[in-house]
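**Q** Whatever this is, show me its structure:
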Amino acid sequence: MKRILLTGVDGQLGQELQRTLAPLGEVKGVGRQTLDLTSSDRICQTIAEIKPDLIVNAAAYTAVDKSETESELAHLINGVAPTMMAAEQARNGGALIHVSTDYVFDGSKNTPYTEEDAPNPLGVYGKSKLAGEEGIQKTSQDLQSVMGEFRYVILRTAWVYGTYGKTNFVKTMLRLGADREEIRVVADQVGTPTWAYDIANAIAILGQQLISEPATVPSGIYNFTNSGVASWYDFAIAIFEEAQQLGMTLKVQRVVPITTSEYPTPATRPAYSVLAGQKTAAALGSHSSHWRQGLRKMLTELYSN
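**A** Sure, this is the predicted structure:
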């Protein structure tokens, strides 16, 4: 039976991954209580003990605004930890899937970002995630002559929400929509809302291929989101429409579009962060579903619970 080490097991993506990775083998899930990602020694020790065939690193420092004042912690978790995982897993002879983000881009394009586009993160969070990507790639290059090819996938995704976890944009909108008649939402940031389950399912397929058919998934960067494009305002409108169709009681009457400048935050967000998914679709054998379909399924699951 294959052994899989899953980090970030308690997060909204990690909890979905527990379900989708289970058919692949024995999943050992670790969270912040059991694996301190600021400790390189603990990372190496854990990998050496488990000897996983596959590591799925779904753990991250994701407090985008807070990272502006906690840059060292963000860099340790998002930059140093994945690099250490790659080095130790290369020695172990296994594969790695590392989850990254659209925030490695500055949002200056108006067409979807491909895996070949040059990153240019705007804030500490994006810079720390880019450091993790670069650390994995450099580790692979440095060790190739000594240990052979290191199999890895860096999976960039965006605007993640899910049934699990304490908070995300969907849950925040539902909470506000139950309490307020009017909600103001940013309308000039554009991306693709992506359901955590769909990401977890894609990771499971890529993980199976990395373990059993590595030639079908060349190591490198892959983009995965649901399909379609939306602003945060569009997303909020859709959340309330779908929720009401499911019978949820909401107080909200008006959703007002505002600009980013009207809702200042410590960290600057990319104005456009749509990711092109053709490369990943070819690896998976199918295109991802539309973001609204994912939203409907998530809300149905949430409402049924």
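**Q** Going by C-alpha atoms from here, please, whenever you check contacts or count neighbours.
**A** OK.
**Q** Kindly indicate whether residue 121 is helix, strand or coil.
**A** For residue 121, the secondary-structure state derived from DSSP: H, G, I helix; E, B strand; the rest coil is coil.
**Q** need the contact list for it.
**A** When contacts are counted by CA atoms under 8 Å, 6 or more residues apart in numbering, residue 121 touches 103, 104, 105, 106, 127, 130.
**Q** Where do the helices of this protein begin and end?
**A** Along the chain, counting by DSSP state H, helices occupy 12-21, 40-50, 71-75, 81-92, 124-147, 169-179, 196-212, 232-245, 278-284, 291-304.
**Q** can you list the ones you listed in TSV and add mean neighbour count?
**A** Listed next are those as TSV, based on neighbours: other CA atoms under 10 Å:
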stretch	mean neighbour count
helix 12-21	22
helix 40-50	15
helix 71-75	19
helix 81-92	23
helix 124-147	20
helix 169-179	17
helix 196-212	21
helix 232-245	18
helix 278-284	17
helix 291-304	17
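**Q** now for those helices, which one comes closest to residue 222?
**A** The closest of those to residue 222 is helix 278-284. By CA to CA, the value is 5.7 Å.
**Q** who touches that closest one?
**A** Helix 278-284 is contacted by residues 202, 205, 206, 216, 217, 222, 223, 224, 287, 288 when judged by CA under 8 Å, 6+ apart.
**Q** Give me the buried entries from those.
**A** Neighbour-count burial (16 or more other CA atoms under 10 Å) applied to the contacts of helix 278-284 gives 202, 205, 206, 217, 222, 223, 224, 287, 288.
**Q** for comparison, sequence B:
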Amino acid sequence: MKILITGANGQLGKHLVRAFEQSHTVIGLGRTELDVTNKEKVNTVISQLKPDIIIHSAAFTAVDQCESDPKRAFEVNGLGTGYVAQAASNINARMFYISSDYVFDGKKNSPYREDDEPNPLSTYGMSKWLGEKLVQKFNNGTIIRTSWLYGHDGKNFVNTMIKLGQENKELKVVNDQIGSPTYINDLGEVIIRLLNKESKIYHVSNTDACTWYEFARTIFEEMGYNPKLILPTTTFEYGARAARPSYSVLAHGAILKENISPPRPWKEALKAFIRKEKG
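**A** Here you go, the predicted structure:
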């Protein structure tokens, strides 16, 4: 199949290009080649390339920056996603949209199911939810919600902690937000298996859950740093600009119905990531 991947210069896009080009014809486009906020350009590029599948990973993912630049957040994550969905429909291409656990408000105390009603707390979450609705309206595409993503390319929590750990200083990390860290390589494997499955919403994350504080301590332990340098703090004390769900663990009912096993526990995935980083 011919697969177009948007956001190909981002951490997820880079990995997906590598993962899919082993068995498919892959075209990876970054923002310079495909600005998703330009409706005319999106239509022209997609109609010329005529891919069978579009994996839309282009996004404005800086959660706090979305609060200070909501216009860009909604243009990229919302309207841009709609433009891609419409262009995909015009050529009968199937669309896969990468969404987020931040579409939920965190008030639940059990894992969020695919049919739970979103209620985003932040501009980022709202813009991703708008993207979901436009995909459903224009393309009947597949929506993949994931959480706390990290990989070998680009900026993410794990790479930041590894870098900061080298400075041997105390770090305060929030201990009242619970979610599931997700290794991009594991997410990619599930996406490959979803290519020929029914178009609907799927939750894909590594299994088990933790707080950011617990996640950071585990990163330090695996790297051989001193975990006592990680100190717990509250979301209120930390004072981030954007509100985040206090609980955003995802249930995996939809992939289980397709006989796809959820990704391994997050601690196992983190160990694999660090082994690969250390070479």
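**Q** With the first structure overlaid, report how far the lengthiest strand in the second structure is off on average.
**A** Assignment by DSSP state E gives strand 94-100 as the longest strand of the second structure. When the first structure is superposed, strand 94-100 of the second structure averages 0.4 Å from its matched positions, counting by mean CA distance after the TM-score superposition for the first structure.
**Q** What lies in contact with that strand?
**A** For strand 94-100 of the second structure, contacts defined as CA under 8 Å, 6+ apart pick out 52-57, 81, 85, 88, 125, 128-129, 131-132, 135, 139-147.
**Q** In terms of distance to residue 242 of the first structure, which of the buried ones among the contacts of helix 278-284 of the first structure ranks first?
**A** Minimum distance to residue 242 of the first structure across those is 19.9 Å, recorded for residue 288 (CA to CA).
**Q** Could I get the contacting residues of the nearest residue to the closest one once chain neighbours are set aside?
**A** For residue 288 of the first structure, ignoring the flanking residues on the chain, the nearest one in space by CA to CA, 6 or more residues apart in numbering is residue 226 at 5.3 Å. Neighbour list for residue 226 of the first structure: 192, 193, 194, 195, 198, 288, 289, 290, 291, 294 [criterion: CA under 8 Å, 6+ apart].
**Q** could those residues be laid out in CSV, adding distance to residue 22 of the first structure?
**A** Formatted as CSV, these follow (distance: CA to CA, whole Å):
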residue, distance to residue 22 of the first structure
192, 27
193, 25
194, 22
195, 19
198, 15
288, 21
289, 23
290, 25
291, 25
294, 22
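**Q** which residue lines up with residue 103 of the first structure in the second structure?
**A** Residue correspondence to the second structure (TM-score structural alignment): residue 103 of the first structure is matched to residue 102.
**Q** Quick check: its match vs residue 38 of the second structure, distance?
**A** Using CA to CA, to the nearest Å, residue 102 of the second structure is found at 25 Å from residue 38 of the second structure.
**Q** Residue in the first structure paired with residue 181 of the second structure?
**A** By TM-score structural alignment, residue 181 of the second structure lines up with residue 193.
**Q** Report how many residues lie close to its match.
**A** Residue 193 of the first structure has 28 neighbours, counted by other CA atoms under 10 Å.
**Q** Please name the residues that touch residue 287 of the first structure.
**A** By CA under 8 Å, 6+ apart, the contact list for residue 287 of the first structure reads 227, 277, 278, 281.
**Q** coming back round to it: any chance of the helices of the first structure in TSV with distance to residue 256 of the first structure as columns?
**A** Below are the helices of the first structure laid out as TSV (distance: least, CA to CA, whole Å):
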stretch	distance to residue 256 of the first structure
helix 12-21	28
helix 40-50	46
helix 71-75	33
helix 81-92	40
helix 124-147	28
helix 169-179	13
helix 196-212	27
helix 232-245	8
helix 278-284	34
helix 291-304	20
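**Q** any idea what the residue nearest to residue 288 of the first structure aligns with in the second structure?
**A** The equivalent of residue 226 of the first structure in the second structure is residue 206 (alignment by TM-score structural alignment).
**Q** Report how far apart the opening and closing residues of stretch 271-283 of the first structure are.
**A** End-to-end distance of stretch 271-283 of the first structure (CA to CA): 28 Å.
**Q** What residue in the first structure is paired with residue 257 of the second structure?
**A** Matched by TM-score structural alignment, residue 257 of the second structure corresponds to residue 282 in the first structure.
**Q** on that earlier part again, in strands, which of the contacts of helix 278-284 of the first structure appear?
**A** Per DSSP E, strands hold the following members of the contacts of helix 278-284 of the first structure: 222, 223.
**Q** The match of residue 181 of the second structure reaches residue 233, doesn't it?
**A** No. In this structure residue 193 of the first structure lies outside contact range of residue 233 using CA atoms under 8 Å: 11.5 Å.
**Q** quick revisit: between residue 102 and residue 38 of the second structure, which is the more surrounded one?
**A** Neighbour comparison, residue 102 of the second structure and residue 38: the larger count goes to residue 102, with 28 against 15 (by other CA under 10 Å).
**Q** Quick check: chain neighbours aside, which residue is closest to the more buried one?
**A** Excluding its sequence neighbours, the residue lying closest to residue 102 of the second structure (CA to CA, 6+ apart) is residue 125, at 4.9 Å.
**Q** One more: residue 234 of the second structure?
**A** Closest to residue 234 of the second structure by CA to CA, 6+ apart is residue 174, at 5.1 Å.
**Q** The one you found: neighbour count?
**A** Per other CA under 10 Å, the neighbour tally for residue 174 of the second structure reads 20.
**Q** now residue 62 of the first structure
**A** A count of nearby residues for residue 62 of the first structure, using other CA under 10 Å, gives 14.
**Q** Can you tell me how far the nearest residue to it once chain neighbours are set aside is from residue 167 of the first structure?
**A** Sequence neighbours aside, residue 125 is the residue nearest to residue 62 of the first structure in space, at 7.2 Å (criterion: CA to CA, 6+ apart). Separation of residue 125 of the first structure from residue 167 of the first structure (CA to CA): 18 Å.
**Q** Ok, residue 130 of the first structure next?
**A** Taken as CA to CA, the span from residue 130 of the first structure to residue 167 of the first structure is 24 Å.
**Q** same check, this time on residue 262 of the first structure
**A** Distance, residue 262 of the first structure to residue 167 of the first structure, using CA to CA: 23 Å.
**Q** of the two, who's got more company?
**A** Neighbour comparison, residue 262 of the first structure and residue 167: the larger count goes to residue 167, with 14 against 10 (by other CA under 10 Å).
**Q** Tell me the spacing between the alignment partner in the second structure of residue 299 of the first structure and residue 207 of the second structure.
**A** Aligned by TM-score structural alignment, residue 299 of the first structure pairs with residue 274 of the second structure. Applying CA to CA, the value for residue 274 of the second structure to residue 207 of the second structure is 18 Å.
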